[in-house]
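Colleague: based on what follows, work out the 3D shape:
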Amino acid sequence: MEPTTFLYTFLLTTFLIYTALLLLRKRRTATLPPGPTGLPLVGSLPFLDPSLHTYFADLSKKHGPIFSLQLGSKLAVVISSSSLAHAVLREHDNTFANRDVPETGRLFSYGGNDIVWTPNGPTWRMLRRICVHEMLSPQSLDAVSSIRQQEIRSTVRHIHASSGNPVDIGAEMFLNVMNIVTNTMWGGTLEGDKERESVGKDFKEVVANIIDLLGRPNVSDFFPALARFDLQGIQSKMALLRDRVDNIFERMIEKKSCDEGKRTKDLLEFMLRMEREGGDSKTPFTMSHVKALLMDMFTGGTDTTAATIEWAMAELLNKPDILKKLQDELGQIVGKDKLVDESHLPKLHFLSLVIKETLRLHPPLPLLIPHCPSSPCTIDGYLIPEGTKVFINVWAIQRDPSNWTDPLEFKPERYLQQGLQRDFSGKDFDYFPFGSGRRICAGIAMAERMVGYLLATIVHSFDWKLPEGKDVDLSEKFGIVMNKAIPLVAIPTPRLSKNVLYN
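Modeller: Modelled structure (predicted):
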């Protein structure tokens, strides 16, 4: 073969191989997940249903367990299967450990200085350690058990005074949980029932409004370039609420400083001591962190707990046989001549099954808190770009018929079956109502105690029936916290053996 012919053959072969490799590489390059076609500029925003969890569940039936949609200038990806949730929250946990911080979240958390919105890193690890190992450890929770007992027995007295009349169960539970959280945070700082009532009243109103604003769709989040204009006024409203809360925080901190020599067991005292000591050697713990964690406790621990108890009561009233079984267990373990105490909770096994099943059907945060990858990542062959808003539809996963038999039925006994012994650790990706991975909810231990103690108490202390002509309504109202669309109203009747127990 002549040198010129050989050269041409070599160059042609090289070109063909190079072209083939390019085509093969292009074919292997990950693409975005499939999804609905949106409109120019606004994407799928005009088509969003207010009930995002069911809207996303319907889209997943059409586009698959991972799909994408454009929400303004923000790309969103929705995960709706247990295997892909495992990939995001376990296999690529470090990549997806950040949050897509909404403008309202940034405002109410003092610039994102709380455990929810702080990026993964040394500061977040310090906050997590403070919450899980110090503030919400079993020892810390035991130290304030008398506060929970006092407030729950106060609620029993209040419900007893309404015997024979309709009671809004969700509202009653919200007030109780708010009082528990308030007194746990700074109960030792307040002097007398009048001051506690005044501070509690301020907080009840503000927290309800904060949770409402956090759940509202905000143009600033879909078009970050427009955030400074606050077109809907949502950020300005949140700023006003944050300032109201900040005034209360300042009052409590000032009062605590004036009583520096007085030792108390509340969590504000613990955090102020941490702030004075400056955190650890690598990460400072500032006053902004103190206030942001206080805000987390109030917004994260009130509505979620109250909503869970209300859902549990709705399901129990809808299934009288299950309600009777729970009351029978309470009768055996507690007896009708005394009130429920926290020490009874570990023995109330059927109660724990009822709570698990309630959280399966009605997870407090149906889409969890959206994650945000810190770098591009491939999931199931699809590219998830850095900065994407990633929703995990735990509501859909926990109702998936491929994971659960009779998925829409309230069946607490299902967890007695071999292989279905679920817990709240997030290790089973067909059941993770509190999330999973490093960003799993930090308040699980407190939530377990409060939900168990309150639910056991109102079921044991009273018989409940619906007002004449009313049926249980299980429709949902979507928000950052999943509440009932129609509040549960029921009529209590005392069932304990002695009237003095209610006093």
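Colleague: drop to CA atoms for contacts and neighbour counts, all remaining ones
Modeller: OK.
Colleague: roughly how far apart are Lys324 and Gly469?
Modeller: Distance, Lys324 to Gly469, by C-alpha to C-alpha, to the nearest Å: 22 Å.
Colleague: the two - which one has more neighbours?
Modeller: Lys324 (15 against 5; other C-alpha atoms under 10 Å).
Colleague: help me confirm that that one is found in a strand?
Modeller: No: assessed with DSSP: H, G, I helix; E, B strand; the rest coil, Lys324 is helix; it does not lie in a strand.
Colleague: please generate a structure for the following sequence too, so the two can be compared:
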Amino acid sequence: METWFIAVLSLCIIFLIRATFSSLTNNKPTVNLPPGPPHIPIITTLSWLRKSFSQLEPVLKTLHAKHGPIITLKIISRPSIFIADHSIAHHALIQNSSIFSDRPKPFPTSIIMSCNQHTISSAFYGATWRTLRRNLASEMLHPSKIKSFSEIRKWVLDTLIIRLKSASESEYADSVTVIPHFKYAMFCLLVFMCFGERINHEKINDIDRVQRSFLLSISKINILNFWPKVTRILLHKRWEEFLKLRKDQEDVLLPLIRARKQAKESRLNNLNTYVDTLLELELPEEKRKLNEEEMVSLCLEFLGAGTDTTSTALQWIMANLVKYPDVQRRIVEEIRDVMGGDDKGEKKEVKEEDLHKFQYLKCVILEGLRRHPPGHFVLPHAVTEDVVLNGYLVPKTGVVNFLVAQMGWDSRVWEDPMEFKPERFLKDETFDITGKKEIKMMPFGAGRRICPGYTLALLHLEYFVANLVWNFDWKVPEGGDVDLSETSEFTVVMTNPLKAHISLRM
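Modeller: A predicted model of the protein is given here:
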């Protein structure tokens, strides 16, 4: 370890001498990158790599207050540009969408996890990305395809209600911690859409375990991308741990993929699942079908995008309905008006085909996503060519990110932005969450790289929120409180998970 410290210290001194000498001898104008804090080679890089997103966000907020809406950090060898202004974001992602739709050159760990960028979120802007995204959009997210899974959503809803009812009636339960039930429900739903099976509790836990293990190891994994040739030697045990995480993912998912392939060949199931579409897909540039490892990465992407984000958003929304009972009461009244009177009779389910009638419910969902977006950053963008944005250079070698939460909390756009006020959306019945005309909030991103599953996510949130408040009365436990402070995991979650007193609504 002493040798490693001496080597790092020596390199730091060398880089400092070179930087000082260069600044004294080079009178040519520097590249006009957006402003940012000073960069000390190696030392600054290691400092940024060790920070989690939750630690990075307040630093960025301070830097934006000092330098303006667009700033630069130098992380590893690339300039990382962070944009916090909604109008600049619109200029980049909508008006110049094709230029800002690429992905940065991947890190070594990302190459392994994405099978050399053969996932929708990681692929460079081009034929492979278009093929993978078109397949998901047309084969799984088309309205007719989404409707074909309505029965499984009803089954998952029934399962969730039974679990919550059982937990609330426990002998010692004055309150229920709801997030495990939400996550389990979303996993059951997305796993079925992916593999076409109602997988048992043990297998669901296995999938959750391999995903969770990787997500909790991200901070350890990031350091491996700093001089990979060196870290493979000095941090070889950590590399072994990372590769084992990947192997665990394959060990859990490959049997499900192979079982689906066998069922499809035997024509045992007519329902078209995500794996079915991947088995038939051909990559145009490589003129081949996907291999099994690539399908594992795509399935993990599908499950991750639809479980953690949706269950996180669902918990935040329900937390606000517990904290603000008048909002919850107003949703119930709207449902009662549509469902027809006080007597529910057999109408214990708010059906999907009726969701379009609930205007205030939609406002609650939008306000939840504005006030508590599950991700405070979008996935990093890159430009296909050097471009000038807001008077600054955005280089092709750079990484571009957008501060989602800061845009949704901008007091120039939103009155009392930190307050939970669903009625603000009643004034704009045609609010466009895609931001095509104007970006006011972008919980799903914007432009060509917008989350392809945003319509499915909105459906799931509306369907489950409506039925959760229609079946149960949600209250703050006696002597308890709803803490809306947040912390960062894969998504931005409640620091203290929601505990609610739940009783059947009479």
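Colleague: can you give me the strands for the stretch 351-500 of structure 2?
Modeller: 387-389, 392-394, 399-402, 472-475, 486-488, 492-494, 499-504 (DSSP state E, counting those that start in this stretch).
Colleague: out of these, flag the one nearest Cys188 of structure 2.
Modeller: Counting by C-alpha to C-alpha, Cys188 of structure 2 lies closest to strand 492-494 out of these; the figure is 20.5 Å.
Colleague: and Lys247 of structure 2, what's its match in structure 1?
Modeller: Taking TM-score structural alignment, Lys247 of structure 2 has Asp243 as its aligned residue in structure 1.
Colleague: the helix or strand containing its match vs structure 2, average offset?
Modeller: Using DSSP states H and E, Asp243 of structure 1 maps to helix 234-258. Superposing on structure 2 places helix 234-258 of structure 1 at an average distance of 2.8 Å from its equivalents, by mean C-alpha distance after the TM-score superposition for structure 1.
Colleague: hmm, who's touching that helix?
Modeller: Helix 234-258 of structure 1 is contacted from outside by 103-104, 107-108, 186, 189, 199, 203, 206, 209-210, 213, 218, 230, 268-269, 291, using C-alpha atoms under 8 Å, 6 or more residues apart in numbering.
Colleague: could you rerun that using 6 Å?
Modeller: Contact partners of helix 234-258 of structure 1, identified using C-alpha atoms under 6 Å, 6 or more residues apart in numbering, comprise 104, 108.
Colleague: buried residues in that helix?
Modeller: Buried residues in helix 234-258 of structure 1, counted by 16 or more other C-alpha atoms under 10 Å: 234-235, 238-239, 241-242, 245-246, 249, 252-253, 256.
Colleague: in TSV, list those residues along with distance to Gly279 of structure 1.
Modeller: Below are these laid out as TSV (distance: C-alpha to C-alpha, whole Å):
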residue	distance to Gly279 of structure 1
Ile234	33
Gln235	31
Met238	29
Ala239	27
Leu241	28
Arg242	24
Val245	24
Asp246	22
Phe249	20
Met252	21
Ile253	18
Lys256	19
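Colleague: which helix or strand contains the aligned partner of Leu107 of structure 1 in structure 2?
Modeller: The pairwise alignment with structure 2 assigns Leu107 of structure 1 to Ile112, based on TM-score structural alignment. Using DSSP H and E, the element containing Ile112 of structure 2 is helix 108-113.
Colleague: list the buried residues in that helix.
Modeller: In helix 108-113 of structure 2, counting by 16+ other C-alpha under 10 Å, buried: 109-110, 112-113.
Colleague: past it, which element shows up next along the chain?
Modeller: Later in the chain than helix 108-113 of structure 2, the nearest helix or strand by DSSP H and E is helix 127-139.
Colleague: in structure 1, what residues pair with that following helix?
Modeller: The counterpart of helix 127-139 of structure 2 in structure 1, counting by TM-score structural alignment, spans residues 122-134.
Colleague: understood, closing this out.
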